[in-house]
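In: Kindly return the folded structure for what I paste below:
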Amino acid sequence: MTRTVYVNGDYLPEEDAKVSIFDRGFLMADGVYEVTSVLGGKLIDFDGHAVRLERSLSELDMVNPTNKEELLEIHRELVSRNGIDEGLVYLQITRGAPGDRDFVFPDPETTAPTIVLFTQNKPGLADSPAAKKGMKVISIEDIRWGRRDIKTVQLLYPSMGKMMAKKAGADDAWMIEDGFVTEGTSNNAYIVKDNRIITRALSNDILHGITRAAVLRFAREAQMEVEERSFTIEEARAADEAFITSASSFVMPVVEIDGTVIGDGVPGKVAPRLREIYLDESRKVAI
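Out: Model (predicted):
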């Protein structure tokens, strides 16, 4: 069955969807995006993604072609039309297609933003086998631009990082700057030491993860100790546990870093418990 996608106000079969070759998302990576998980046919953390989308657009001085209520309606319509029980909804907004290539931003009065959405069907998303065995990561230098807090479509280096990990027989990469872990290629990074959850504080250096915010809130509500500070890759290798969070992986244990086994080499107690709490609580308020 072909997917129904959304392009600039229209619901279309995916094979009929088209965007101009002059679109600045294509030519300049001048766009932002969000990915919202779907569990039981409902959207997880939608409000958080909508708020972050608005912030990303504002930071780039980009016009929002829609509003939260309309976005929710589009998300729900796509989930319904494509029969998504567990999966993802991808949303991308670019500065539009001015009709030619130019480094200067086009006038928003004459060039409308481009907005596209599509779904990805992911049966078993919440019951991933990887969550039971844990994942392996490698460390790589972080050479991205300085505004990582804006969720842009500039994803070349994260893609290269994932390919470096694949080549090394690992599942993902953690990026390192001045000896400290910033984040994973598409996720926030954590370690656990002496029952303390440690993760880098929010700044321009990392993405302000929506799942991160929820997981840390649930951790504190469960009386877990949370410390928001930078940690080195050496600390990570010596940690009792490690894990990542993201909209598509929720909470995922990390059992090996650069070939060094973390803890006993299997998921510990903290990450699986946080995953359980996150999924339970998020399902309760899904919309």
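In: going forward, measure contacts between C-alpha atoms and count neighbours the same way
Out: Fine.
In: Quick check: the nearest residue to Arg81 once chain neighbours are set aside vs Asp107, distance?
Out: Closest residue in space to Arg81, ignoring its immediate chain neighbours: Thr4 at 6.8 Å, by Cα to Cα, 6 or more residues apart in numbering. To Asp107, Thr4 is 31 Å away according to Cα to Cα, to the nearest Å.
In: Same question for Tyr278.
Out: 43 Å.
In: higher neighbour count, these two?
Out: Tyr278 (20 against 10; other Cα atoms under 10 Å).
In: Contacts only, for that one.
Out: 214-215, 218, 250-251 (Cα atoms under 8 Å, 6 or more residues apart in numbering).
In: count of neighbours near the nearest residue to Gly96 once chain neighbours are set aside?
Out: Here the nearest residue to Gly96 in space, its sequence neighbours aside, is Pro113; by Cα to Cα, 6+ apart that works out to 4.1 Å. Look at Pro113: counted by other Cα under 10 Å, it has 22 neighbours.
In: cool, and His208?
Out: His208 has 19 nearby residues by other Cα under 10 Å.
In: any idea how far the closest residue to it other than its chain neighbours lies from Ala222?
Out: Take His208 and drop its neighbours on the chain: the residue closest to it by Cα to Cα, 6+ apart is Asp149, 5.9 Å away. To Ala222, Asp149 is 27 Å away according to Cα to Cα.
In: ditto for Thr185
Out: When Thr185 is compared with Ala222 (using Cα to Cα), they lie 28 Å apart.
In: Looking at these two, which one has more neighbours?
Out: Neighbours per residue (other Cα under 10 Å) separate Thr185 from Ala222, with Thr185 holding more: 20 against 11.
In: my guess is the more buried one contacts Asp171, does it?
Out: No - using Cα atoms under 8 Å, Thr185 is not in contact with Asp171, being 10.6 Å away.
In: Need the overlap of contacts for those two.
Out: Lys162.
In: element containing Glu70, please.
Out: helix 68-81 (DSSP states H and E).
In: Next, the buried residues of that helix.
Out: 71-72, 74-79 (16 or more other Cα atoms under 10 Å).
In: One more sequence to fold, the one below, so I can look at both together:
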Amino acid sequence: MSRIAYVNGRFVAKTDAVVHIEDRGYQFADAGYEVWALFGGKLSDPEGHFARLERSLGELRIPMPMSRKALTVVLKETVRRNRVSEGLVYLQVSRGVAPRDHAFPAADTPPAIVITVSRVDREASEARARKGVAVVTTPENRWGRCDIKTVGLLPNAMAKQKAREVGAVEAWFVDDLGLVTEGASSNAWIVDRDGALRTRDTNANILRGVTRLSLLDVARQAGLKVEERPFTPQEALDAQEAFITGAGTLVLPVVLMDGKPIGSGKPGPVAARLRALYIEHAKATAV
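Out: All right, here's what the predicted structure looks like:
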């Protein structure tokens, strides 16, 4: 069966899905996006993702293409038509189609919207989590508004390629102060030598990860000591455990950084516990 995409009000076969060459998302990366994990065909962390989408578009001064209620219906219908139970939903909203000019087009230019759905092999994901993954560090070189989830991801793509070329799955950006900010497509965490769970605070130039936010609540409810403060690459190497979070990775243990082992060099009990607790939370709150 052909995969189905939603493009500007129409459901079409993905092979036939196109956007205009003067779409501002293509011309200027003038667009925001959002990604939901699917569990049992339902959207995980719905409130967090909708709230972040609305905030990102608000910061970009792009109007929501439709109400949250209507958008939920369209997202679910796209999932239904693709017959995907476990996977990811990608939504992109651009400022729309207009003659190429750096300044914004007329205020009545309708935003353009694209939705696609992809499958995730949960068994393979669990196997990867049991094994753990590697990350590399790379200098922070992104713009100063990483709190907005935009499609301007060239530095992230180049960082991911750097990681892939050495067999790693993620790159951690390190700022001018020598502190880890976040991953190219995930938030970075450690369990430090004192057993505290640490991740960068959102006053820094990082994306306000929805999985990150939910996991903070999950960890506190589990009685873990949580600190939103930065750490250095050396502190990560000296940590008991490390992991990354995101809609695609969920909670994924990191066992190597720049070719050096973190902790025992194997996934630790805290990350394994948090992964299980987060998946339980995601399934319980999915809509």
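In: Where do the strands of the stretch 151-287 of the second structure begin and end?
Out: Taking DSSP state E, counting those that start in this stretch to define them, one finds strands in the stretch 151-287 of the second structure at 170-174, 180-183, 187-191, 197-199, 226-228, 241-246, 250-257, 260-261.
In: can you list those in CSV and add distance to Ala286 of the second structure?
Out: Shown next, in CSV, are the strands of the stretch 151-287 of the second structure (distance: least, Cα to Cα, whole Å):
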stretch, distance to Ala286 of the second structure
strand 170-174, 27
strand 180-183, 25
strand 187-191, 21
strand 197-199, 25
strand 226-228, 25
strand 241-246, 16
strand 250-257, 14
strand 260-261, 35
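In: now for these, which one comes closest to Glu140 of the second structure?
Out: Glu140 of the second structure lies closest, by Cα to Cα, to one member of the strands of the stretch 151-287 of the second structure: strand 170-174, at 4.8 Å.
In: Which residue range of the first structure does the closest one align onto?
Out: The alignment of strand 170-174 of the second structure onto the first structure (TM-score structural alignment) covers residues 172-176.
In: Please apply the same query to stretch 38-53 of the second structure.
Out: So stretch 38-53 of the second structure sits over residues 38-53 in the first structure, by TM-score structural alignment.
In: how about the matching stretch: buried residues?
Out: 38-39, 41-47, 49-50, 52-53.
In: Tell me which of the residues you listed fall in helices.
Out: Among those, DSSP state H puts 46-47, 49-50, 52-53 in helices.
In: With distance to Thr199 of the first structure as added columns, please give the residues you listed in JSON lines.
Out: Converted to JSON lines, these look like this (distance: Cα to Cα, whole Å):
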{"residue": "Phe46", "distance to Thr199 of the first structure": "23"}
{"residue": "Asp47", "distance to Thr199 of the first structure": "23"}
{"residue": "His49", "distance to Thr199 of the first structure": "21"}
{"residue": "Ala50", "distance to Thr199 of the first structure": "24"}
{"residue": "Arg52", "distance to Thr199 of the first structure": "20"}
{"residue": "Leu53", "distance to Thr199 of the first structure": "23"}
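In: out of the residues you listed, who's nearest Ile244 of the first structure?
Out: His49 (18.1 Å).
In: so who does the closest one touch?
Out: So His49 of the first structure contacts 34-36, 210 (Cα under 8 Å, 6+ apart).
In: Most neighbours among those, which one?
Out: Going by other Cα under 10 Å, Thr36 tops the contacts of His49 of the first structure with 24 neighbours.
In: Against Phe231 of the first structure, how distant is that one?
Out: 28 Å.
In: quick one: the host helix or strand of Val32 of the first structure to strand 241-246, angle?
Out: Using DSSP H and E, Val32 of the first structure falls within strand 31-39. Computed by axes from the mean of the first three to the mean of the last three Cα atoms, to 10 degrees, the angle separating strand 31-39 of the first structure from strand 241-246 equals 110 degrees.
In: which residues sit against strand 31-39 of the first structure?
Out: 24-25, 43-46, 49, 53, 56-57, 84-95, 126, 150-153, 247-248, 283.
In: contacting residues around the residue most central in space within the second structure?
Out: Centre of the second structure computed as the mean C-alpha position; nearest residue by Cα atoms, centre = their mean is Gly246, 4.6 Å away. Going by Cα under 8 Å, 6+ apart, Gly246 of the second structure touches 185-187, 209-212.
In: Which single one of those residues is nearest to Leu179 of the second structure?
Out: Once Cα to Cα is applied, the member of those that ends up nearest Leu179 of the second structure is Asn187, at 13.3 Å.
In: Aligned against the first structure, show me the partner of the closest one.
Out: Per TM-score structural alignment, Asn187 of the second structure is aligned with Asn188.
In: got a list of what its match touches?
Out: Here Asn188 of the first structure is in contact with 206-207, 209, 212, 244-246 (Cα under 8 Å, 6+ apart).
In: quick check: angle from the longest helix that the second structure contains to strand 241-246?
Out: When the second structure is parsed with DSSP H, its longest helix is helix 269-285. Orientation of helix 269-285 of the second structure against strand 241-246 (the same axes, to 10 degrees) gives an angle of 20 degrees.
In: And helix 269-285 of the second structure, what's buried?
Out: Quick answer for helix 269-285 of the second structure (16+ other Cα under 10 Å): 270-272, 274-275, 277-279, 281-283.
In: just so I have it, where are all the helices in the stretch 101-250 of the first structure?
Out: Applying DSSP state H, counting those that start in this stretch to the stretch 101-250 of the first structure gives helices spanning 129-133, 156-167, 210-221, 233-237.
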